[in-house]
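# Quick one, fold the following:
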Amino acid sequence: MSYLYIYLYCLDYPCLIGSSVPISRHIHDTSNIPFEEHNLDMPWLGMQLDYTYIEPILEILNSTEQPLLSRQEAHITVISPPEYRILSTSTNITIDELNHLAKSHKIQSSIFSVVCLGKVIQKENNFDHVVYQLIISSPSLIKLRESIFRLFYIRKGNPSLFDPHAFWPHITIGFTDHDLFVEQGIYKGLNACYRPITYLDSK
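As a prediction, the model looks like this:
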């Protein structure tokens, strides 16, 4: 995703405000990070990252007036709990099957680009719920979602209920109170771009 594209997108929108946020290129070194299964309670599918490269960004943002909370880990959600509920209740697709597909696609070696630092806000009772995230672009993860859609379709799932391209990948950095999700009407795509990013290390 080029900065020219973001610039053109943002001409009429209040995004990419302020100085760039530094980030290490090593955030992309994920192939040696073990894949983690999330099978309990509300199952979901994700790609794990090294939180070491996210924490410095949290520290930069925490120098502002509103201290941020963090889960102290980093991942990119590929199938959310609500999406899994649709897949499993409609066609009996299991989380084990999704984990198997993720491994066969080598999810931990997925290529992704960091587009910008994103910021989303939801106002409630005179309080701003703020979430910061890195906005991601990843054709590799979209291909994985397309494979999941094919399985869903083969199992006679209603294609109107799951769109593999309705996907806004991101890495959550921190939040003032709690995270915000698309089910609450919050979208974390290019619309959420707030500040540019700059890599600390050369290629």
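# hey, let's count contacts and neighbours off CA atoms from now on
OK.
# tell me the SS of the nearest residue in space to P159 that is not next to it in sequence?
Spatially, and ignoring its direct neighbours in sequence, P159 is nearest to Y153 (6.5 Å; Cα to Cα, 6 or more residues apart in numbering). Per DSSP: H, G, I helix; E, B strand; the rest coil, the local secondary structure of Y153 is helix.
# How many neighbouring residues does Y153 have?
15 (other Cα atoms under 10 Å).
# same deal with I197?
Neighbours around I197, by other Cα under 10 Å: 19.
# I'd like the distance between the residue most central in space within the chain and E65.
Centroid-nearest residue in the chain, with Cα atoms, centre = their mean: H170, separated by 2.2 Å. Per Cα to Cα, to the nearest Å, H170 is found 24 Å from E65.
# residues touching P82, list them.
Contact analysis of P82 by Cα atoms under 8 Å, 6 or more residues apart in numbering lists nothing.
# So for the helix or strand where it lies, what gets flagged as buried?
In the assignment (DSSP states H and E), P82 maps to helix 81-91. Buried residues in helix 81-91, defined by neighbour count with 16 or more other Cα atoms under 10 Å: P81, E83, Y84, R85, I86, L87, T91.
# do you know how far the last one is from S80?
When you say that, I think you mean T91. 16 Å.
# Could you also give me the structure for this second sequence? I'd like to compare it with the first:
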Amino acid sequence: MKIAASLIATLALAATTIAAPDNKHGNKPNKPIVINKKVLQTSKVPFIPHSGTALFTNWVGLNVDFKYVKPVFDLVNATKAYGNGTLISRGEAHITTIPPTEYDNILHPAGVTIEELNALAAKNNRLQRARFGLECLGRVQVVTKDGVFQQSVQIILKNYKDILSYRNDVFKLFVKKGGNPALFAADNFTPHITIGFKNRDIFIEDGVYKGKNACIHPIVAK
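Next up is the predicted model:
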């Protein structure tokens, strides 16, 4: 038990240490990163349903045009302090609105179906029309339980009340079906657009929070 506790403490200390932005080394951009403002025009991008029969295959996301995100990935990955050529891109971009774990562990057990969530998102192109702003370039780093260093870089969002409105309606549906309201908090949510990651993406289950707390560099849409 003492060895296990010591290992956990060591990993926690390492995660805390590496999570701090490196302000002294690396060829960081001197000015805000610029992304094409058309990345905000998601109403022109089709909504893509995500559903399946296995765990982690059902989720809801706001689809984002990757061609505007790709130049940012290339810049960040070529920057020594942020990517240094080690980042992996999914080749697509989205804003996860209902994550798989939230669906599998909370919504689905209460009787909420992925078809209902998709219908709610697709009605009048609601989710794709959601407006949002860009807060910053963010980065989260952690040593996971298997002892591997993980890093994920993302665009942190702000002014996303339209997305929260969707989540609030999901909450109403959840409660209507008898779900325990204490288990689903619509505003317990840190929307972002993942740019790239090392090894694999990391999530709140890994102990990281992709909110304003993770900001490392300004980004603007022009």
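# Now the TM-score, please.
After superposition, the two chains reach a TM-score of 0.86 (TM-score structural alignment, normalised by the length of structure 1), with 187 aligned residues with a Cα RMSD of 1.9 Å.
# Looking at structure 2, which helix is longest?
The single longest helix within structure 2, with elements called by DSSP state H, is helix 2-19.
# quick one on the thing from earlier: and the helix holding P82 of structure 1, how far out from the chain middle?
On the basis of Cα atoms, centre = their mean, to the nearest Å, helix 81-91 of structure 1 sits 19 Å off its chain's mean C-alpha point.
# ok, average deviation of the helix or strand that comes right after that helix from structure 2?
The helix or strand immediately downstream of helix 81-91 of structure 1 is helix 95-104, counting by DSSP H and E. Compared with structure 2 after the fit, helix 95-104 of structure 1 shows a mean deviation of 0.9 Å (mean Cα distance after the TM-score superposition for structure 1).
# where do the strands sit along structure 2?
With strands called from DSSP state E, structure 2 shows them at 33-35, 60-64, 93-98, 133-143, 149-158, 192-198, 215-217, 219-221.
# ok, Y199 of structure 1 to H170 of structure 1 distance?
From Y199 of structure 1 to H170 of structure 1 the distance is 17 Å (Cα to Cα).
# my bad, I27 of structure 1
Taking Cα to Cα, one finds I27 of structure 1 at 13 Å from H170 of structure 1.
# And for M47 of structure 1?
11 Å.
# Now do the shared contacts for those two.
With contacts taken as Cα under 8 Å, 6+ apart, the residues that reach both M47 of structure 1 and H170 are I76, T77.
# Leaving out the residues flanking it, which one is nearest to R145 of structure 1?
Closest residue in space to R145 of structure 1, ignoring its immediate chain neighbours: P164 at 5.1 Å, by Cα to Cα, 6+ apart.
# Map the one you found onto structure 2.
Matched to structure 2 by TM-score structural alignment, P164 of structure 1 sits across from A186.
# thought that match was touching K172?
No: A186 of structure 2 lies out of contact with K172 (Cα atoms under 8 Å); the separation is 9.7 Å.
# who has more neighbours, those two?
The neighbour comparison of A186 of structure 2 against K172 (other Cα under 10 Å) goes to A186, with 19 against 15.
# Return the residues in contact with that one.
Taking Cα under 8 Å, 6+ apart as the test, what A186 of structure 2 contacts is L164, R167, N168, V170, F171.
# I'd say the second one and T97 touch.
Yes: the pair R167 of structure 2 and T97 qualifies as a contact (Cα under 8 Å) at a distance of 7.5 Å.
# nearest residue to F73 of structure 2 other than its sequence neighbours?
I195 (5.6 Å).
# Translate that neighbour into the numbering of structure 1.
By TM-score structural alignment, I195 of structure 2 lines up with I173 in structure 1.
# how many other residues sit next to that match?
Burial measure for I173 of structure 1: 29 neighbouring residues, criterion other Cα under 10 Å.
# give the contact list for it.
Applying Cα under 8 Å, 6+ apart, we find I173 of structure 1 in contact with I54, E55, I57, L58, S70, A74, V131, Y132, Q133, L134.
# go on, V208 of structure 2?
Counting by Cα under 8 Å, 6+ apart, V208 of structure 2 has contacts V140, Q141, V142, I202.
# okay if I get those residues as JSON lines plus neighbour count and distance to R129 of structure 2?
Formatted as JSON lines, the contacts of V208 of structure 2 follow (neighbours: other Cα atoms under 10 Å; distance: Cα to Cα, whole Å):
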{"residue": "V140", "neighbour count": "27", "distance to R129 of structure 2": "28"}
{"residue": "Q141", "neighbour count": "26", "distance to R129 of structure 2": "32"}
{"residue": "V142", "neighbour count": "24", "distance to R129 of structure 2": "34"}
{"residue": "I202", "neighbour count": "21", "distance to R129 of structure 2": "27"}
